[in-house]
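Peer 1: sequence unknown, structure follows:
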């Protein structure tokens, strides 16, 4: 449903996307990268908001839903008025408009403030309005740029469950810099780094690439024997003791033990240019 061939995009002398190629069908895809990695720029080229320097984009449908990273809508519109306006722009018939709006209001828990102006909403409420407009008219392709921003934990879980369910018969790309947003839900995870696709595979395959390279050891011991070649992942407590998680090609020292990698480890390894 989306085919991208050797896409390149620059802003002046700054290269933002370099040779991006993807072939995506139905399902949920994660677009993972640091802030500034080019995720939002890629989305803008897909919706033709911005042109490209070179390359080709083919979309399998014109019914596209889009949630931008910074969504404000029309601040003086009420929630109902804004959703009605967006439904009209998406050519939803007058006969179906009320049902379509009611559906997204129910899904994204918008009923309680239908008459409230967008500028009076909290950040999480406004984000949910943005999600609602993205799914109006049952789009075939949905692009969600940092959709969990501003949502509380229960709303994040509700959103993830909904997106997984909706991805069975359409293509959804969820862009984020938060690894937990994609854990256990994405068909494939595309990692952007240094303007390019650094990795593109299932979560299981990505993690398998790092097997044998993730280590655990007592933090106190690590402080004495630490090496500049190791990638420091995180410190955590277990059995009332502090431990450290490391990424290293070789066993860092005798007391270290190999542990199961996680998607967090993979992402950290990529952005730290660890040779997988």
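Peer 2: Now that the structure is in, tell me what you want to look at. Note that the structure is predicted; figures quoted are calculated from it, not measured. Numbers count the residues shown, from 1 in each chain.
Peer 1: rest of the way, CA atoms for contacts and neighbours
Peer 2: OK.
Peer 1: The protein: helices as residue ranges?
Peer 2: Here the chain has its helices, by DSSP state H, at 39-46, 79-89, 94-107, 123-134, 153-166, 203-208, 219-225, 263-271.
Peer 1: just those: most buried one?
Peer 2: Of all the helices of the chain, helix 123-134 has the most neighbours on average by mean count of other Cα atoms under 10 Å, namely a mean of 22.
Peer 1: how far does that one sit from the chain's center?
Peer 2: How far helix 123-134 lies from its chain's middle: 16 Å, per Cα atoms, centre = their mean, to the nearest Å.
Peer 1: Could you list every helix and strand that it packs against?
Peer 2: If you count contacts as 3 or more Cα pairs under 8 Å, 6 or more residues apart in numbering; DSSP states H and E, helix 123-134 packs onto strand 64-67, helix 79-89, helix 94-107.
Peer 1: Tell me how far residue 114 lies from residue 86.
Peer 2: Distance of residue 114 to residue 86, given as Cα to Cα, to the nearest Å: 15 Å.
Peer 1: now swap in residue 44 and tell me
Peer 2: From residue 44 over to residue 86 the distance is 19 Å, taken as Cα to Cα.
Peer 1: Between the helices of the chain, which one is closest to residue 232.
Peer 2: Of all these, it is helix 263-271 that lies closest to residue 232, at 9.1 Å by Cα to Cα.
Peer 1: So which of the helices of the chain is nearest residue 27?
Peer 2: Going by Cα to Cα, the one of those nearest residue 27 is helix 153-166, 8.3 Å.
Peer 1: how many degrees apart are that closest one and helix 94-107 in direction?
Peer 2: Going by axes from the mean of the first three to the mean of the last three Cα atoms, to 10 degrees, helix 153-166 is angled at 130 degrees with respect to helix 94-107.
Peer 1: Show me what helix 153-166 is packed up against.
Peer 2: So helix 153-166, by 3+ Cα pairs under 8 Å, 6+ apart, packs with no helix or strand.
Peer 1: And the contacts of it?
Peer 2: By Cα atoms under 8 Å, 6 or more residues apart in numbering, the residues outside helix 153-166 that reach it are 28, 107-108, 148, 172, 181, 185.
Peer 1: Against that first model, consider the following:
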């Protein structure tokens, strides 16, 4: 089972939003990381067939451009913001989504009850959608994407708004699906990526600039991450000259974690890099994840 993208591109007017993406994904969890405007959501919408672009997308021997309905039947998609009818109860909304997905009624009833229980929403079935919290709505979005037991699961910021306990439930659910499902998710929560991703795709200005497992990706910045404790009067100068991942005041100075090709301070010590460091190394001008 394999999802293959070849020369996938998308332009808006003269702007290349997605540029010549070539990637093959097999069952497992693939995390898509990039800054705001890097093209992540556009790429996901291209895969789902919600946007038309250049290039080809295949699921095994199914060509998405020639057999879209067949291709789409294998996909579950959770957009970053999904629409719903606010006056529907949760049960009515999920029943409606099951009809849209052309699911058998007996099957969908069992599937809905199983998923709402797994995601802790069984007590909300008769509540109107408009009364659900943001975290609950994210869980509803995940449930509707999973209704048809898709072989390809596309999740755009699935953990946004979830509290730590809800994120643990989500991670366990995704881990249970990863052996038999191709899962592509975007998230700005590094702990989610480090906990569940089999590999990471880093997207910048519409291109996949890196793709690999966590351990291999951070090797790129080995020897480029430093920690140092400096007098308070020196901290401001370092912040202006270097990419500072973390800094906080201590009684005897300011602790700083810095990403730099060169040693930023005589007292700086090289440390083991992590995903935050990698992100800042490639997206120095960005202040937040998408």
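Peer 2: That came in fine, so what should we check first? Fair warning: this is a prediction, and the values are worked out from it, not measured in the lab.
Peer 1: Need the TM-score from the superposition.
Peer 2: Here the TM-score for the pair of chains, by TM-score structural alignment, normalised by the length of structure 1, is 0.92; 272 aligned residues with a Cα RMSD of 1.9 Å.
Peer 1: Reformat the helices of structure 1 as TSV; add distance to residue 237 of structure 1.
Peer 2: Below are those laid out as TSV (distance: least, Cα to Cα, whole Å):
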stretch	distance to residue 237 of structure 1
helix 39-46	34
helix 79-89	45
helix 94-107	38
helix 123-134	32
helix 153-166	23
helix 203-208	23
helix 219-225	9
helix 263-271	17
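Peer 1: could the helices and strands packed on helix 123-134 of structure 1 go into TSV alongside distance to residue 152 of structure 1?
Peer 2: Formatted as TSV, these follow (distance: least, Cα to Cα, whole Å):
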stretch	distance to residue 152 of structure 1
strand 64-67	18
helix 79-89	20
helix 94-107	16
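Peer 1: Quick one: closest of those to residue 22 of structure 1.
Peer 2: Comparing these against residue 22 of structure 1 with Cα to Cα, the closest turns out to be strand 64-67 (17.6 Å).
Peer 1: circling back: indicate which one of the helices of structure 1 is closest to residue 63 of structure 1.
Peer 2: Nearest of the helices of structure 1 (Cα to Cα): helix 123-134, 10.5 Å.
Peer 1: what does the closest one correspond to over in structure 2?
Peer 2: Taken onto structure 2 by TM-score structural alignment, helix 123-134 of structure 1 occupies residues 134-145 there.
Peer 1: and the matching stretch, how far from structure 1 on average?
Peer 2: Once the two models are superposed, stretch 134-145 of structure 2 sits on average 0.9 Å from its counterpart in structure 1 (mean Cα distance after the TM-score superposition for structure 1).
Peer 1: residues making contact with that stretch?
Peer 2: So stretch 134-145 of structure 2 is contacted by 76-79, 82, 94, 97-98, 112, 115-116, 119, 121, 129, 153, 155, 158-163 (Cα under 8 Å, 6+ apart).
Peer 1: Would you list the buried entries among those?
Peer 2: Buried members of those, counted by 16 or more other Cα atoms under 10 Å: 76-79, 94, 97-98, 112, 115-116, 119, 121, 129, 153, 155, 158-162.
Peer 1: Now do the strands in the stretch 151-276 of structure 1.
Peer 2: 171-176, 188-193, 196-201, 214-218, 231-238, 241-247, 257-258 (DSSP state E, counting those that start in this stretch).
Peer 1: Identify the residue of structure 2 aligned to residue 218 of structure 1.
Peer 2: So, by TM-score structural alignment, residue 218 of structure 1 is matched to residue 229.
Peer 1: out of everything not next to it in sequence, what's closest to that match?
Peer 2: residue 255 (4.5 Å; Cα to Cα, 6 or more residues apart in numbering).
Peer 1: got it, and residue 34 of structure 1?
Peer 2: Counting by Cα to Cα, 6+ apart, residue 34 of structure 1 lies nearest to residue 177, which is 5.3 Å off, once chain neighbours are set aside.
Peer 1: Surely the one you found touches residue 30?
Peer 2: No. Using Cα atoms under 8 Å, residue 177 of structure 1 makes no contact with residue 30, being 10.0 Å away.
Peer 1: any idea how far the most centrally placed residue in structure 2 lies from residue 151 of structure 2?
Peer 2: Central residue of structure 2 (Cα atoms, centre = their mean): residue 186, 1.2 Å from the mean position. In this view, residue 186 of structure 2 and residue 151 of structure 2 are 18 Å apart by Cα to Cα.
Peer 1: Kindly report the same for residue 77 of structure 2.
Peer 2: Residue 77 of structure 2 is 11 Å from residue 151 of structure 2, where distance means Cα to Cα.
Peer 1: can you list residues touching both of the two?
Peer 2: Counting by Cα under 8 Å, 6+ apart, no residue touches both residue 77 of structure 2 and residue 151.
Peer 1: Tell me which residues touch the aligned residue in structure 2 for residue 259 of structure 1, please.
Peer 2: Aligned by TM-score structural alignment, residue 259 of structure 1 pairs with residue 271 of structure 2. Contact analysis of residue 271 of structure 2 by Cα under 8 Å, 6+ apart lists 223, 225-227.
Peer 1: Identify the residues contacting the equivalent of residue 188 of structure 1 over in structure 2.
Peer 2: Residue pairing (TM-score structural alignment): residue 188 of structure 1 is matched to residue 199 of structure 2. Counting by Cα under 8 Å, 6+ apart, residue 199 of structure 2 touches 29-31, 211-214.
Peer 1: Can you select the buried ones from these in ChimeraX?
Peer 2: Those of the contacts of residue 199 of structure 2 that count as buried under 16+ other Cα under 10 Å are selected in ChimeraX with:
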select :29,30,31,211,214
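Peer 1: how far away is residue 46 of structure 1 from residue 40 of structure 1?
Peer 2: 10 Å.
Peer 1: before we move on, what about residue 205 of structure 1?
Peer 2: Relative to residue 40 of structure 1, and taking Cα to Cα, residue 205 of structure 1 is found at 25 Å.
Peer 1: Nearest to residue 7 of structure 1, out of the strands of the stretch 151-276 of structure 1?
Peer 2: When the strands of the stretch 151-276 of structure 1 are compared for distance to residue 7 of structure 1 using Cα to Cα, the nearest one is strand 196-201, at 10.0 Å.
Peer 1: Return the mean post-superposition distance for that closest one against structure 2.
Peer 2: Relative to structure 2, strand 196-201 of structure 1 is 1.0 Å off (mean Cα distance after the TM-score superposition for structure 1).
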